Every structure is written in structure tokens, then in C-alpha cells.
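**Q** starting from these lines, generate the structure:
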Amino acid sequence: MAEKNRAVAYEGPGKVEVIDIDYPTFELKDGPGVNPANVGRKVPHGAIVKTVATNICGSDQHMVRGRTTAPQNLVLGHEITGEVVEVGPDVEFVKVGDLVSVPFNIACGRCKNCKERKTGICLNVNPDRPGSAYGYVDMGGWVGGQANYVLVPYADFNALVFPDKDRAMEKILDLAMLSDIFPTGFHGVVTAGVGVGSTVYVAGAGPVGLAAATGALLLGAAAVIVGDMNADRLAQARSFGCETVDLTKGGPIEQIEQILGVPEVDCGVDAVGFEAKGHGAGASEAPATVLNDLMDLTAAGGALGIPGLYVTGDPGGIDEAAKKGSLSLSLGTGWAKSLSFTTGQCPVMKYNYGLMQAILHDRVHIAKNVGATTIGLDDAPRGYAEFDSGAAQKFVLDANGYLGTKAA
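**A** Okay, here's the model as predicted:
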């Protein structure tokens, strides 16, 4: 008899609910957001995972705010860590009982891009465009993982098996960050060119920005400066050795000069994305602000890592151009300074094994740095509301009681 399965679903702008959904099977069924071309797709290469930790992400928050074309009843959640409870007939290496991290990118492992480690733009999992993810708008319709159970396709390729289950459970909140935000933040600083002695500016002190700052320190940066308008999130950045700039007091360049003695940094990271605001207290939305700031303050010949999310459909955009993802960028500045840009989904598998080792060997404490906080599945609506209000926390849903969270 199939186990009961409950999940967090988007029910309209500002509203999420915990609902009953079907227990996963090795076939993609029709449902909210499922591409018709994916309906009936067989998944003998998949595994069914019982979630140990499943996190609320800022990318989820964009949908919940009504800033995407996500349909009602879409099951949310792409940051998944769990225990394998069933495997399909084509799964050879992943075993029942394995504790695994599931990259948020769904990748086949067979296409040209996957073979080149570009797993964020797999060609075979989303009929609409390259790239896919669990529980996300326009990503093919793979059911989200903020649930008791979730189907993980291409399990032998996608699942990162933790080598020692007991040891992993001792660091489970850190390891839970491997499915998305730690590799995503790390990708941002790697593509920005961070190395030993670098000076780095990270725009945004949400969980991805804090993960990027953590990654910069891990790579040996000399100075990591984090900018935001949220005092609690800036305090969180300072708690592990970052400098900060308060954007309610104006733009970042003057404050960076006060810290470094020069009005520029070697490397810039956009961890904000398409809902960026201008400078100053009470600033309104101005989605190109961060990218233009980074071009202004990054030294000539430098690079911008852009893990922040940008979309092609934003019903809440400030104008018709923004609703299509068209922003007023000062590209001439970037060209004149010979700046490089890297955008798009992080290819999680490029980084997650190495970052796992860094966690297991106590080289980094990512859960502490991002303010990881466990709550029960039924508390998800509260977690979304508090995260949206600016809480300096990364909410981790304890859907099945592995983390010892008491029911609300």
C-alpha cells in the first residue's frame, strides 16, 4: 500500500498550502505545470526518495509572490535531501537505504550538455527549453520535493550518495545546502573569478548571497563585502567574517571605497535577480540596478557571476519590457571594461561532491552561515511568510521527522 504523501503547493499570489498528493510512481503523470509532451513519460531509471530535508528557496518565493506564470496547485520544492526507499528497474548503483543529495537541476546524463558537465541545461528533460528543475514553473512539470516523498529521475546520474549515513546525519543541515544554494553561491564566485587574495562584492544577503560569500572565503578571498537593505541579513554576513554595505544609505561604490580604499573590487556577484531595488531607504523596484552597479564597481578585466534569477515572464514587472525580462543595462560599460558575464542555472554536479567533502571535513559550516532553521511541513506557510518578510533564516522543512522537529 502506497504511503500517504503531503506537499506544499502554490495556491495563488502570497498563498501556499499543504495538500494531499499522489505517492510517486515511475511515470510522470498529468498535473499542474506538467508539459503535455512529458505526460506518461516512463521513469524506470528513477528512485523514490523519502525527504529528510527539503528547503524553502528564494526562487520558490518569486513564484509565491506571483512574479512568474506558475499555475495554481503547483507542488513546490527543488532543494531535496532524502533516503531512497524504492528504485526503478533500470537503476543499477543507487540502493534502497542510501542517503542522498538531489541536485535541483534534473539532468539525463546522456545528452551533449550533460556530458560536458552543463547539467543546468540538459537537453532531454524539458520539452520547452534546455534545463529543468523540480517543482518549478516552465521546467517540464517534474513534481516538487517539499513533500514526504518525491520521484528523482535518472537516479544513478543525479543522486549524490553520502558515503557514511551516520556521519552525514551528524552534519545533515550543512549537507542539505548541497542541493542548490551552496553550489549556486559557489558557482557565482567561481565564475566571478574569485581566488586567493581577491576582493569580492556580493549583491544580496539572502541565503544564496550568504552562500556565495561563504564560497568566496573558502576560495581564499581577502575581502568579501556583502550589500543589502536588510539589517538582520547584513548582521548574518558579518557573523562569519564579511564586510557589509547598507544600501538604504545609498549606492555601494562609496561604501566599498571606505572599506578598501578604492572604489572597485576584483570580482562581482549578483545574488539578487530580477526583483532588485534601487538605492536608499524606501527605494522602489528597479530590476537592472544590481547588474549596472556591478559593471560600475568591478575592475576592468574582471568578471560577474550572476546566480540571481532572471525570468522571461514576470506578470508583476514594473513595465512591459521588464515583464519579458528586458532590462535597461549599461552594456557599454561592461564592454568598455572588458567584463565577462556568466548567467543561468548552476550546474550543481560540477561542485556538490567537492563541497560535500569540505563539509564532512569541517572546512565550512554553511548551515550556520545561512541561518538554517528547521520547521515542520505544516509550518511551511509560516516559513514562506517569514522569509518573504526578510527573516535572516534559511527554512528547512522536516517533512518526515528525521530532524527531530516538533509538530506545530
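**Q** CA atoms for contacts and neighbours, from now on please.
**A** Will do.
**Q** quick check: closest non-adjacent residue to Cys114.
**A** In space, and not counting its chain neighbours, Cys114 is closest to Cys122: 5.8 Å by CA to CA, 6 or more residues apart in numbering.
**Q** touching, the one you found and Pro130? I think so.
**A** Yes. Under the criterion of CA atoms under 8 Å, Cys122 makes contact with Pro130 at 5.5 Å.
**Q** so which elements touch the helix or strand containing Leu234?
**A** Under the criterion DSSP states H and E, the helix or strand holding Leu234 is helix 231-238. Helix 231-238 sits against strand 223-228, strand 243-246, helix 366-370, with contacts defined as 3 or more CA pairs under 8 Å, 6 or more residues apart in numbering; DSSP states H and E.
**Q** to compare with the earlier structure, here is another sequence to fold:
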Amino acid sequence: MTSNRAVAYKGPGVVEVIDTPYPEFELKDGPGVNPANVGRDVRHGAILRTVSTNICGSDQHMVRGRTTAPSDLVLGHEITGEVIEVGPDVEFIKVGDIVSVPFNIACGRCRNCKERKTGICLNVNPDRPGSAYGYVDMGGWVGGQAEFVLVPYADWNLLAFPDRDQALEKILDLTMLSDIFPTGFHGAVTAGVGVGSTVYIAGAGPVGLAAAAGAQLLGAAVVVVGDLNEERLAQARSFGCETVDVSKGDPGEQLEQLLGVPEVDCAVDAVGFEARGHGADASHEAPATVLNSLMTVTAAGGGLGIPGLYVTGDPGGIDDAAKEGSLSLRLGLGWAKSLSFATGQCPVMKYHRGLMMAILHDKVQIAKAVNATPITLDEAPQGYADFDAGAAKKYVINPNGYIAA
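**A** Model (predicted):
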């Protein structure tokens, strides 16, 4: 049997490259696999040789020990691959296709999938709607930071690129289609970004930068990105964004200096539950800070897109409320200003093909925007450490040598 190597979570702050079973068309028992999913027949699936698989900020929450992820969970939900085997129920996806894998696992059959709500599929996670590869409490589908990975419901889930050579030439852009580009774009769309909008994006990590690129693609007049990390703010400026340093205080005053008013039309939270305070409190975790700040700086009638991750269980939360995902939000302020809120997993398929076409036809350079940086599978643990330390890079793991040096 073919061997397989993968990146696994070992404990807080520790990831290692391990030997792991080669995929089969059946979901086997293993770390994090929901007992009700063990033995699940995946005749509708495909086995991929991984072309690229990215380290995500969502992975970092697990690696920091901020979830209930078990040891030896194989990580990775941002996957691009080459199809090398298909199950007997696969009709349209072919061996040899280069494909993008939405991080949402969806059946294509349930009510939510039929309504394009693929982030909350009802049939792939026995515990609750929604699933993802290599992620805690998501059903136990094995992650893709590996040499090989199984994708269920292949005809439904996989987006095949039209030309192999073109795909491999643009792979650093196309690899962002599995998660962060649609996720950031979804944040901008749900916030209401349109032609002429002024937009504030909290967080200059890869999702925030993807949201900024998405806002530009949607026609925003001004995109302002806020963060504590100057290197990441410089990355935002590199493709035409304005920036604010929230270590200097709440963003309103800095927004007024940039825009003439202390408010924006719409805003995106690309930070999530490990948010820190602003100004003098920047060294302390304060998980409601970003959401409350965005309600303050968004004009009445505006919208907040919230692709930043919030969890129902956080062992490292600052208090008992935070440990169960309960935050002290100024909901009264949001209500008084008639703000709209959109949360949850991005339904990747809603945007998948359109953003692919934007990449293939050179309407956006998402790899440049997020500073895509290829590394080998063996370099993944160091990549995790560097990303956690604040590197302004999007690490793209190249486990099978598809990405040229």
C-alpha cells in the first residue's frame, strides 16, 4: 500500500510530520473522528495527490490549544490536488483533473446544500450542521496537509480547473480558492461592499488581506486595514490599502484622519475570538473588542461581515463566559444603528468558480496580496511557528513537488 505523510497536531504549540494511513473509500476511526461517522462508505469520493495545502489562521487556534482538538489530529482544510483515483459512484470528475477543494464538506443533497448554504450541510457532521477537513468537532474528515487526501462527494465538491498547465502556472493564486479568498470575499460581500464603498477591515492576516483584495474587486473606493502588526500592515499597503495601527488606540480617530469622518460604510471582522484590546490594552486578550469597535466605526445602516472565527468552546478563554463563546457585545449600539451582521463559515461554492475566473483572467493577484510563500511538508512545523509569531506570509505547503522552486 502507498505510504502517506501528514502534519498533525500533537499538543498545545506542537505540530509534527507523521506517517498516516493512505486514504481509502471509507472513513476510518482515528483522532477526532465522530463515532457515528466511523465506517462511512465514500463510494462518491476521490483520492487526491496534494498539489498545495495551506496553513490557515483557523488551524492556529487549534495548535495554540484553544480548542478541544485531540492529539494526532491531521490538520489542513485548504487543499488543491490532482485526482488519482475515483470511487465507483463518481461520474464527472476524472483522474488527472487538477481541482480546488472547498474547505466546507457538503453532500449536495440536503436542504441547505440545495439552497447554496454549503457551509452548513446537514449530512456530513453528526454533531451539528457544517464540516471541514482536519478540524475539531467537524465530523472527523481527515485533513489535507498531507501527501494524499480523500474528498467525499467529489462530483459536487470539487472545482476542476479548465487547463492543467495554466492551473499549475497560477497555482499560488488558485490555492487560495479553497478557503481564504472566498472567505475574505464573503466577508466583504456580506458587509455590503460595493462600488464607491469605504471599508474597514479588522485584521491584516491572510483572511483580512483576502477581504481587502475582495473589497477592491467589488469596487470599494477606499479599503482601510487595521492591525497591531506593522509587518502585516505594510503588506496591506503593498497593494493599495490604507492602514491604521490599533495599538495606537481605537480606529475611529485614525479613520477620520484618512476619510474626513470617523465612520465607514461597512466593515469586516477578520480577527475572531482571540482578539486583543486596542491602544493601551493591546497586550491583553479581549475577545469582544473587534466586534464592539466595528459597531462603533460603521455608519448607521451599514453592515458587518464576520468571517473571523468564533467558537462554542475555548479552553484558554479569559473567563468562564469566553470559554463557552459568550462575549460582552454592545448589541444595543448595533441595534440603535440598524447594523446588519453576517457570521459563520463561508459557503465557498457560492463564489468558487467566479473567483477562479477572476484569477485566470488576471483581474486579481491574490497570492501577491497575501504574500504566498511555498514550503515543504517537512518545513510545516517551522511555518506554523513563524506564522504564529506574526510573519506577514501565507504559507503554502508543497508536499509533492508540484510548485516550482
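**Q** who's more crowded, Cys122 and Pro130 of structure 1?
**A** When Cys122 of structure 1 is set against Pro130 and neighbours are counted by other CA atoms under 10 Å, the residue ahead is Cys122, at 25 against 17.
**Q** any idea how far Cys108 of structure 1 is from that one?
**A** For Cys122 of structure 1, the distance to Cys108 of structure 1 under the criterion CA to CA, to the nearest Å works out to 7 Å.
**Q** shared neighbours, these two?
**A** Counting by CA atoms under 8 Å, 6 or more residues apart in numbering, the residues touching both Cys122 of structure 1 and Cys108 are Cys114.
**Q** what's the most buried one of the helices and strands packed on helix 231-238 of structure 1?
**A** For those, average neighbour numbers computed from mean count of other CA atoms under 10 Å are highest in strand 223-228, which has a mean of 24.
**Q** how close does that strand sit to structure 2?
**A** With the two structures superposed, strand 223-228 of structure 1 lies on average 0.2 Å from its match in structure 2, counting by mean CA distance after the TM-score superposition for structure 1.
**Q** not counting that strand itself, show me its contacts.
**A** Against strand 223-228 of structure 1 from outside (CA under 8 Å, 6+ apart): 197-205, 209, 213, 216-217, 234, 237, 242-248, 252, 256.
**Q** mark which of those are buried, thanks.
**A** Neighbour-count burial within those applies to 198-205, 209, 213, 216-217, 234, 237, 242-248, 252, 256; the criterion is 16 or more other CA atoms under 10 Å.
**Q** surely Gln145 of structure 2 and Ala6 touch.
**A** Yes. Because the distance of 5.6 Å satisfies CA under 8 Å, Gln145 of structure 2 is recorded as touching Ala6.
**Q** so for those two, which sits in the more crowded spot?
**A** Neighbours were counted for Gln145 of structure 2 and for Ala6 using other CA under 10 Å; Gln145 has more, 31 against 27.
**Q** what sits against that one?
**A** Taking CA under 8 Å, 6+ apart as the definition of contact, the neighbours of Gln145 of structure 2 are 6-7, 53-54, 74-77, 79, 377, 397.
**Q** farthest-apart pair in those residues, please.
**A** Using CA to CA, the contacts of Gln145 of structure 2 reach their maximum pairwise distance at His77 and Leu377, which is 14.9 Å.
**Q** more crowded one of the two?
**A** His77 (28 against 24).
**Q** once you drop chain neighbours, what's closest to Pro13 of structure 1?
**A** Gly66 (4.4 Å).
**Q** burial measure for Lys394 of structure 2, as a count.
**A** Other residues near Lys394 of structure 2 number 26, with proximity taken as other CA under 10 Å.
**Q** that one and Asn54 touch, don't they?
**A** Yes. In this structure, Lys394 of structure 2 sits in contact with Asn54. The criterion is CA under 8 Å, and the distance is 7.4 Å.
**Q** nearest to Gly135 of structure 1 among the helices and strands packed on helix 231-238 of structure 1 would be which one?
**A** Between Gly135 of structure 1 and these, the tightest spacing by CA to CA is seen for helix 366-370, at 22.5 Å.
**Q** distance from the chain centre to the closest one, please.
**A** Going by CA atoms, centre = their mean, to the nearest Å, the spacing between the C-alpha centre of helix 366-370 of structure 1 and its chain's C-alpha centre is 14 Å.
**Q** now tell me what touches it from outside.
**A** Residues outside helix 366-370 of structure 1 that contact it (CA under 8 Å, 6+ apart): 173-174, 177, 182, 206-207, 210-211, 214, 236-237, 239-240, 359, 392-394.
**Q** please enumerate the strands of the stretch 101-250 of structure 2.
**A** Secondary structure of the stretch 101-250 of structure 2, counting by DSSP state E, counting those that start in this stretch: strands at 148-151, 159-160, 198-202, 222-227, 242-245.
**Q** right, and Lys249 of structure 1 touches Gly278 too?
**A** No. Counting by CA under 8 Å, Lys249 of structure 1 sits too far from Gly278 to count as a contact (11.1 Å).
**Q** I'm done for today, thanks for sticking with me.
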